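Participant: My questions concern the predicted model and sequence given below.
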Amino acid sequence: MDGVIGFFESLGPNFQILLERSPQVLDGVWVTALATVLGALLALAISFVLGLLQIAPIFIVRILARVFVEFFRGTSLVVQLFWLAFVLPQLPYPLGFQLDPLLIGVLALGLNYGAYGAEVVRGSIGSVPKGQYEAISALSLSPARGMFRIVIPQAWALMIPSLSNLWIQLLKGSAIVGSITLYDLFFQVEQVRDRTGTWFAYLFALVAYYLIAWVIVIVMNGLEIRAKHQIGRGPALSSSWRSLFRAPGATTKEGIA
């Protein structure tokens, strides 16, 4: 009982310390959010490029894309981050050059998670019914035009849930960028703990990571709703938007019907 009472009594001083250090911690939240967003955008671009190259009609292109994907999937994100930060600058000119820590973090996250995303893109395109490819021929569309007008819109709706999970993993993976002196949320929380001894900063970090992940889920759910509406799947758009913030497992009248 004394331990429980002591725990609650410590909340006040710990919270006060966190308030005093809030500008420092909020700077870390901003850096984490920025690295996550930029890393996710780069990963998305890489996912589509490599995903499409893996199904290209040219054999050597498919092989090269596959090697790239397997290399970044099969090596550690930490090693990739350290290589960009510490090995790349040591290479002889013109191969070696120094990058900004934020750019290094974004590149490492984008390349690593983009390789995983490429498999999501490839698998989603492969899941589109074969009849859609016959529709491309029936409409006299070129393969490239048919891919972007018919196949990819349907594959996009299929890949969003997997990409949503991948972006959350990217958010959690961003915690390692502090090891290259990028002052992200985890780095700033560690600094607060080292200088003040308060454990409360870790609780704040836990909540902050959860809230950022929650925003990612909401955004991706919104994109999924819109994507399904554009290809004529799912309930009416108005009812879908109303259910965006419903608790998991909740049903609407349209869903029951």
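Facilitator: The structure has been received and is ready for your questions.
Participant: only C-alpha atoms for contact and neighbour calcs from this point on.
Facilitator: OK.
Participant: my read: Glu70 touches Gly117, true?
Facilitator: No. If you go by CA atoms under 8 Å, Glu70 and Gly117 don't touch, sitting 11.8 Å apart.
Participant: more neighbours, these two?
Facilitator: Gly117 (28 against 15; other CA atoms under 10 Å).
Participant: List the contacts of that one.
Facilitator: By CA atoms under 8 Å, 6 or more residues apart in numbering, the residues touching Gly117 are 43-44, 46-48, 51, 163, 166.
Participant: Tell me which residues touch Phe72, please.
Facilitator: Here Phe72 is in contact with 111-112, 115 (CA under 8 Å, 6+ apart).
Participant: Name the residues of the helix or strand hosting Val219 that are buried.
Facilitator: Assigned by DSSP states H and E, Val219 belongs to helix 200-230. For helix 200-230, the buried set under the neighbour-count rule, 16 or more other CA atoms under 10 Å, comprises 200-202, 204-205, 208-209, 212-213, 216-217, 220-229.
Participant: try it against this one:
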Amino acid sequence: MNTDRWTRRIMLLFAALTLLLAGCTTYVTTQVTAFSAWSGSDATRTYAFTRHEDQQNNLELTAYERIVANELAAQSFREVPRNEARYLVELAYGIRSDIVTIAEPVYYNPWPGPYWGRPFDPWGPWGPFPTAYVNQSYPVFTHLLGIRMTERASGKEVYNVSARNFGGESSLVRAMPYLARSALADFPLGNGAVHTVKIPVGNGGMAVTEVSMPAAAPAAASGTSGSSATKPGQ
């Protein structure tokens, strides 16, 4: 079994645990990976979004560009007409669905009430205890956002960052603000950087970098069923 398949299984397991603990979840956790040749300054942070010909009237992409534009503004970027921009910004996005099956215990209480005595302990040292396990299936969704920056004049790629998170949210629209904020939270990241970013659930949450470490050699992406995505250059 190759590394990608093991990685996917581990990610799905974490996503499943997230679903089981959804009532206690207060953060959205996103993995961010960046590749960078950034050398710009605040004075040169002018940009325009770029699209492929078949995306010109894509309303979904327009909505995501507005979300990303808000986060770029927080990093001193200024959107200008294309012919005045130093950088062109291109988005890639997608959502993939999977099903995770977990064996959950069914409990049996051999000591029915009433209960009395002190201290009050309805179960005592004998129970409850699992008598069987039932497989429960849960949908898990992977959300992805990629942001690619190139110099308009030379076409040179200067920054490429991707953000990915997992959970029971089936809407990419609702996941996109967390993806965009995570992707640009610590701009610019170093080349090959991998961060795990936690953002409080709700509006106006501050991004918190939880883990920062050098990236390992990138593995080739494996195809997965049940996915849809747009990719730069296609």
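Facilitator: Arrived safely. Keep in mind the model is a prediction, meaning the values are calculated, not measured.
Participant: TM-score of the superposed pair?
Facilitator: TM-score of the superposed chains, computed with TM-score structural alignment, normalised by the length of structure 2, equals 0.22; 82 aligned residues with a CA RMSD of 5.4 Å.
Participant: Pull the residues that contact stretch 30-43 of structure 1.
Facilitator: 102, 105-115, 117, 167, 170-171, 174-175, 183-185, 212.
Participant: make it 6 Å
Facilitator: 106, 109-110, 113-114, 171, 184-185 (CA atoms under 6 Å, 6 or more residues apart in numbering).
Participant: Then stretch 143-163 of structure 1?
Facilitator: Contacts for stretch 143-163 of structure 1 (CA under 6 Å, 6+ apart): 124-125, 136, 224, 227-228.
Participant: one more time with 8 Å, if that's ok
Facilitator: Contacts of stretch 143-163 of structure 1 (CA under 8 Å, 6+ apart): 117, 120-121, 124-125, 127-128, 132-133, 136, 220-221, 223-224, 227-228, 231.
Participant: what's the burial count for Ser127 of structure 1?
Facilitator: Around Ser127 of structure 1 there are 14 residues (other CA under 10 Å).
Participant: list the contacts for it?
Facilitator: Contacts of Ser127 of structure 1 (CA under 8 Å, 6+ apart): Ala155.
Participant: do Phe68 of structure 1 as well
Facilitator: Contacts of Phe68 of structure 1 by CA under 8 Å, 6+ apart are Ala115.
Participant: Just the element for it, please.
Facilitator: helix 59-74.
Participant: Same check on Ala48 of structure 2?
Facilitator: With DSSP H and E as criterion, Ala48 of structure 2 is part of strand 46-49.
Participant: Following element in sequence after that strand, please.
Facilitator: Next element after strand 46-49 of structure 2 (DSSP H and E): helix 59-74.
Participant: and whatever helix or strand comes next after that following helix, what other elements does it pack with?
Facilitator: Downstream of helix 59-74 of structure 2, the next assigned helix or strand under DSSP H and E is strand 78-79. When contacts are defined as 3 or more CA pairs under 8 Å, 6 or more residues apart in numbering; DSSP states H and E, strand 78-79 of structure 2 packs onto strand 46-49.
Participant: packing partners for the strand it packs on?
Facilitator: Partner elements for strand 46-49 of structure 2 (3+ CA pairs under 8 Å, 6+ apart): strand 78-79, strand 87-108.
Participant: What are the buried residues along the longest one?
Facilitator: Pointing back at strand 87-108 of structure 2 there. Quick answer for strand 87-108 of structure 2 (16+ other CA under 10 Å): 87-97, 100, 102.
Participant: again with stretch 153-171 of structure 1
Facilitator: 153-161, 163-164, 166-168, 170-171.
Participant: same deal with stretch 2-19 of structure 1?
Facilitator: So for stretch 2-19 of structure 1, counting by 16+ other CA under 10 Å, buried means 14-15, 17-18.
Participant: C-terminal to the lengthiest helix in structure 2, what's the next element?
Facilitator: Scanning structure 2 for the helix with the most residues, using DSSP state H, yields helix 3-20. Using DSSP H and E, the helix or strand that follows helix 3-20 of structure 2 towards the C-terminus is strand 27-36.
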